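K.L.:
Model the following, please.
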Amino acid sequence: MGKKEQPKGELQAFLGKGTQFRGILIFDGVVRMEGKVEGEISSEGHLIVGREAEVKAEVKVVSIQVAGTVIGNITAQEKVEILATGRVQGDIVTPKLAVEEGARFTGHCQMEPEEAGTRVIPMEKGTSES
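P.N.:
Modelled structure (predicted):
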């Protein structure tokens, strides 16, 4: 198997196993969670939900990688990645979704273009000229 792509940037914070947080979490950069988080998560950065993590939150980030459990809706500007050990229960809005074999996702997914200026041009039906 190939090497997992890591989010760009330096790790800004680590919420380790045994850590519990309840409230609104706002951050920049990269944050890795292994503990329990409940509330709201909002970031212009990247979130890594580790294998031991349990997140019950509305999540709005640039990208998220899920190896643990997320219960709540996820909105990601760039990408949502659910690894084989990952569990997501909630709706996802993102331009890119990657789900490994073995992962569990219960909810709806809406794929939005990355940029507001992106247009989809429909293909025209073939016409024949006589």
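
K.L.:
use CA for all of it now, contacts and neighbours both
P.N.:
OK.

K.L.:
Could you list every helix and strand in contact with the longest strand anywhere in the chain?
P.N.:
In the chain, taking DSSP state E as the definition, the longest strand is strand 54-66. Counting by 3 or more Cα pairs under 8 Å, 6 or more residues apart in numbering; DSSP states H and E, the packing neighbours recorded for strand 54-66 are strand 36-43, strand 46-49, strand 69-71, strand 74-82.

K.L.:
Could you also give me the structure for this second sequence? I'd like to compare it with the first:
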Amino acid sequence: MKNKKQLDKLDTVIGVSTTMEGSIQTEGSIRIEGKVIGEINCTGDLTVGIDGVVEANIRARNIIVAGIVTGDVQASGTLHIEEKGKLQGNAQMDSFVIDQGGIFEGQSNMGKASGHSSEKKMEVVAE
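P.N.:
Just a heads-up that it's a prediction; the model follows:
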């Protein structure tokens, strides 16, 4: 995870042994290594670590998925699904990166953040 658009400043870490239920709202960046159920609104970057499990709708600047996300996501910047990451849900983002081995199941809508829109219906399973 050495992406230049990655976390400017990490404000919150949800550890591997932690489960949270409810709504998370933060103006900073967040890393999830545990489990979150509910809704996440983050004006910074959000990273779901390899051990992270998220069952929530997510809004963030950049979203990096190395673990498992079930829910709709909206990134004003980049959505990046890493090689062990899995996203099941609809996605809206300005740019989209899926590493080999990453899994995306849902519909994507790219370009909303920059004023362009091109809806893509896709299921990607790269192994």
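
K.L.:
re the thing from before, rebuild the helices and strands packed on strand 54-66 of the first structure as JSON lines, extending it with distance to S63 of the first structure and mean neighbour count.
P.N.:
Converted to JSON lines, these look like this (distance: least, Cα to Cα, whole Å; neighbours: other Cα atoms under 10 Å):
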{"stretch": "strand 36-43", "distance to S63 of the first structure": "9", "mean neighbour count": "19"}
{"stretch": "strand 46-49", "distance to S63 of the first structure": "5", "mean neighbour count": "26"}
{"stretch": "strand 69-71", "distance to S63 of the first structure": "14", "mean neighbour count": "22"}
{"stretch": "strand 74-82", "distance to S63 of the first structure": "5", "mean neighbour count": "22"}
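
K.L.:
Which of these sits closest to G16 of the first structure?
P.N.:
strand 36-43 (8.9 Å; Cα to Cα).

K.L.:
Give me the angle between the closest one and strand 74-82.
P.N.:
Orientation check (axes from the mean of the first three to the mean of the last three Cα atoms, to 10 degrees): strand 36-43 of the first structure against strand 74-82 gives 110 degrees.

K.L.:
what span of the second structure lines up against strand 36-43 of the first structure?
P.N.:
The counterpart of strand 36-43 of the first structure in the second structure, counting by TM-score structural alignment, spans residues 35-42.

K.L.:
Average offset of that stretch relative to the first structure?
P.N.:
Compared with the first structure after the fit, stretch 35-42 of the second structure shows a mean deviation of 0.5 Å (mean Cα distance after the TM-score superposition for the first structure).

K.L.:
which residues are in contact with that stretch?
P.N.:
14, 16, 18-30, 52-61 (Cα atoms under 8 Å, 6 or more residues apart in numbering).

K.L.:
what about 7 Å?
P.N.:
Contact with stretch 35-42 of the second structure is made by 18-29, 52-60, as judged by Cα atoms under 7 Å, 6 or more residues apart in numbering.

K.L.:
Return the distance of Q77 of the first structure relative to P113 of the first structure.
P.N.:
Q77 of the first structure sits 9 Å away from P113 of the first structure, going by Cα to Cα, to the nearest Å.

K.L.:
Next, show the common contact partners of the two.
P.N.:
Common contacts of Q77 of the first structure and P113, defined by Cα under 7 Å, 6+ apart, comprise P95.
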